[in-house]
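A.B. asks: structure for this input, please:
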Amino acid sequence: MVPFRRIAVRADSEISMLIKSLARRMVTLPQEHDSFASALFEESLLKMFVILVLRACIHAEQHRAQGSRKHLMMDELFVYIRTHITEEITLEQLEQVFYISRFHIAREFKRQTGQTLHSYIVKTKLDLCCHYIEQGRPITEVYRLGGFGGYNHFFRAFKQEYGMTPKQYFRSVQKDAHA
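C.D. replies: Purely as a prediction, here's the structure:
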């Protein structure tokens, strides 16, 4: 027994209609076997049938690939953000890098992750800053290493995310280290 798998291909209505019509015509061919050039006609119908089925498969594969491209783009986006986290990352910049509209990037990111791209970037930068604070680096150095443009922006984002100032976080890390 030869193993095989079945795949259902949903063709658009025009291709589907043509395939059904050709299939019906091919079923009635044995009745016309003695007609002039019946073998040539039968071969032509079979070729047209195969071509239409292949077109339907290619169309289905392209449609499936477009859906997976979105996930691929998101994976590439996460990698890009991680490698450039210490830099300023803008939607305009991402649009230039990925050749995809900034509006599409923002919409897809929100749809697939449930958060805005900006909040993800800020949280990722804050995670990096927490790592630096846990290493004992000075707060004035941490915000620069984390890619924040200024201390005020870093301070507000940190307090909003963690409910404490960076210095309070530093003290709590030191307490935990001594305990």
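
A.B. asks: rest of the way, CA atoms for contacts and neighbours
C.D. replies: Fine.

A.B. asks: tell me which residue is most central in the chain.
C.D. replies: Centrality entry for the chain: nearest residue to the mean C-alpha point is residue 71, 1.9 Å, by C-alpha atoms, centre = their mean.

A.B. asks: could you say what helices and strands the helix or strand harbouring it packs with?
C.D. replies: Here residue 71 is covered by helix 38-83, with elements defined by DSSP states H and E. When contacts are defined as 3 or more C-alpha pairs under 8 Å, 6 or more residues apart in numbering; DSSP states H and E, helix 38-83 sits against helix 13-27.

A.B. asks: which residues touch whichever helix or strand comes after the helix holding residue 71?
C.D. replies: Beyond helix 38-83 on the C-terminal side, the first helix or strand identified by DSSP H and E is helix 91-98. Helix 91-98 is contacted from outside by 100, 101, 102, 105, 106, using C-alpha atoms under 8 Å, 6 or more residues apart in numbering.

A.B. asks: and which of those is nearest residue 19?
C.D. replies: Nearest to residue 19, judged by C-alpha to C-alpha, of the contacts of helix 91-98 is residue 100 at 36.2 Å.

A.B. asks: so how far is residue 135 from the closest one?
C.D. replies: Going from residue 100 to residue 135 by C-alpha to C-alpha, to the nearest Å gives 38 Å.

A.B. asks: buried ones only from the contacts of helix 91-98, please, as a ChimeraX command.
C.D. replies: Of these, the buried ones go into a single ChimeraX selection, burial set by 16 or more other C-alpha atoms under 10 Å:
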select :102,105,106
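
A.B. asks: and the contacts of helix 91-98, which is closest to residue 77?
C.D. replies: Using C-alpha to C-alpha, residue 105 comes nearest to residue 77 of the contacts of helix 91-98, at 9.0 Å.

A.B. asks: quick one more, to check against the first:
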Amino acid sequence: MQELYSNLQEVISFSHSVRYNPAPFDFHLHRDQFEIYFFLTGHVHYFIEKQVYPLQYGDLLVMNSNELHRANFQSKQQRYEVIVIHFNPSMVDVFSSPAFPLLDCFINRPPGEQNRMRLSPQQIDSIMKLYERMEALQQPQAPAGSDILYVSAFIELLVFINRVFQGQDKQVEKAIMPDKLISLLAYIDENLDQDLSLDRLEHVVYMNRSYLCRLFKKHTGSTIHEHILFKRIARAKQLLREGSTVTDTCQQSGFNDYSNFIRTFKKVVGLPPRQYQAMQRKG
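C.D. replies: So this is what the prediction gives:
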């Protein structure tokens, strides 16, 4: 518990940002952190795994560390305002109860499904008050004891979000992506250790590669190559957590070149594979 308070901003990172005409974001794949994303303004479709969520004011998204995601801006000139919290899930267990696990909404669902919670006006008002409290408590001039209240407000936020999650309709949202892209994304997920070149993929979905690439970019905001790369890194993280050797992980996640795997993993995750695996064991 002492470590929590000594590294509080690293364990629970709060950000309220406003940007005008934001530049496109790359895919996100956090090393070990979970994310709470609260949308305020902009024209955004949010891509998570195989789902695209058109966002409106007050939408709340939750994502675990293995869910590939990115904001896809639908307008070049816009005001983009969000509140984002990244947190280390390992610190939450001590606050959970057997009857009410605080990570339920992050892990008790299929990847890329049920990420979005559409809040009522009353729920938006409630969550905004929690966010305003957290924002005030993290200021440098906040009085003594504010760090304790900051953690308390965050735990209250997790309780609130999980109550919303448990009360929402668990039906899978209707996809707004073409069926061809849904099939393509499923094929990529199931064949990460196989040949996923454009030569191969255009025959999988029976579509000209140029049109396929344009369609993919339109709906996800990214390239097929970038998507495959990040999916392979996500698979590598999972394999390393499960105890696979670095060599086996390289092969099973679809990297044919060992040195390229080491270099790419470190660039995306921030640590080389062996060090990442050692940290998982230590945790």
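
A.B. asks: what do we get in the second structure for residue 98 of the first structure?
C.D. replies: By TM-score structural alignment, residue 98 of the first structure lines up with residue 205 in the second structure.

A.B. asks: so how many other residues sit close to its match?
C.D. replies: For residue 205 of the second structure, the tally of surrounding residues (other C-alpha atoms under 10 Å) stands at 17.

A.B. asks: what of residue 83 of the first structure?
C.D. replies: Around residue 83 of the first structure there are 10 residues (other C-alpha under 10 Å).

A.B. asks: with residue 164 of the second structure instead?
C.D. replies: Neighbours of residue 164 of the second structure under the rule other C-alpha under 10 Å: 16.

A.B. asks: now swap in residue 59 of the first structure and tell me
C.D. replies: Here the count is done by other C-alpha under 10 Å, and residue 59 of the first structure has 16 residues near it.

A.B. asks: and it, how close does it get to residue 159 of the first structure?
C.D. replies: 51 Å.

A.B. asks: ditto for residue 140 of the first structure
C.D. replies: From residue 140 of the first structure across to residue 159 of the first structure, the span is 16 Å (C-alpha to C-alpha).

A.B. asks: residue 131 of the first structure now?
C.D. replies: Counting by C-alpha to C-alpha, the gap from residue 131 of the first structure to residue 159 of the first structure is 16 Å.

A.B. asks: and what of residue 123 of the first structure?
C.D. replies: Counting by C-alpha to C-alpha - residue 123 of the first structure and residue 159 of the first structure are separated by 12 Å.

A.B. asks: try residue 55 of the first structure
C.D. replies: Distance check for residue 55 of the first structure against residue 159 of the first structure: by C-alpha to C-alpha, it reads 57 Å.

A.B. asks: tell me where the second structure has strands.
C.D. replies: Listed in chain order, the strands of the second structure (DSSP state E) span 12-20, 34-41, 44-48, 51-54, 59-63, 69-73, 79-87, 116-118.

A.B. asks: equivalent range in the first structure for the shortest one?
C.D. replies: So that's strand 116-118 of the second structure. Mapped onto the first structure using TM-score structural alignment, strand 116-118 of the second structure spans no residues at all.

A.B. asks: so what's residue 89 of the first structure up against?
C.D. replies: Residue 89 of the first structure touches 81, 121, counting by C-alpha under 8 Å, 6+ apart.

A.B. asks: corresponding residue for residue 179 of the second structure in the first structure?
C.D. replies: Residue pairing (TM-score structural alignment): residue 179 of the second structure is matched to residue 72 of the first structure.

A.B. asks: still on that earlier bit, between residue 140 and residue 159 of the first structure, point out the one with more neighbours.
C.D. replies: Using other C-alpha under 10 Å, the more surrounded residue of residue 140 of the first structure and residue 159 is residue 159, with 14 against 10.

A.B. asks: quick revisit: what about the contacts of helix 91-98 of the first structure, which are in helices?
C.D. replies: In helices, defined here by DSSP state H, the members of the contacts of helix 91-98 of the first structure are 102, 105, 106.

A.B. asks: and these, which is closest to residue 16 of the first structure?
C.D. replies: Among those, residue 105 lies closest to residue 16 of the first structure (C-alpha to C-alpha), at 34.2 Å.

A.B. asks: okay, the closest one and residue 98 of the first structure: tell me how far apart.
C.D. replies: Distance of residue 105 of the first structure to residue 98 of the first structure, given as C-alpha to C-alpha: 9 Å.

A.B. asks: ok, residue 116 of the first structure next?
C.D. replies: Using C-alpha to C-alpha, residue 116 of the first structure is found at 18 Å from residue 98 of the first structure.

A.B. asks: residue 87 of the first structure too?
C.D. replies: Residue 87 of the first structure sits 17 Å away from residue 98 of the first structure, going by C-alpha to C-alpha.

A.B. asks: which residue ranges form the helices in the stretch 101-250 of the second structure?
C.D. replies: Using DSSP state H, counting those that start in this stretch, the helices of the stretch 101-250 of the second structure run over 104-107, 121-137, 146-167, 179-190, 198-204, 209-220, 224-241, 246-252.

A.B. asks: so which of those helices comes closest to residue 70 of the second structure?
C.D. replies: Nearest to residue 70 of the second structure, of the helices of the stretch 101-250 of the second structure and by C-alpha to C-alpha, is helix 209-220 at 8.1 Å.
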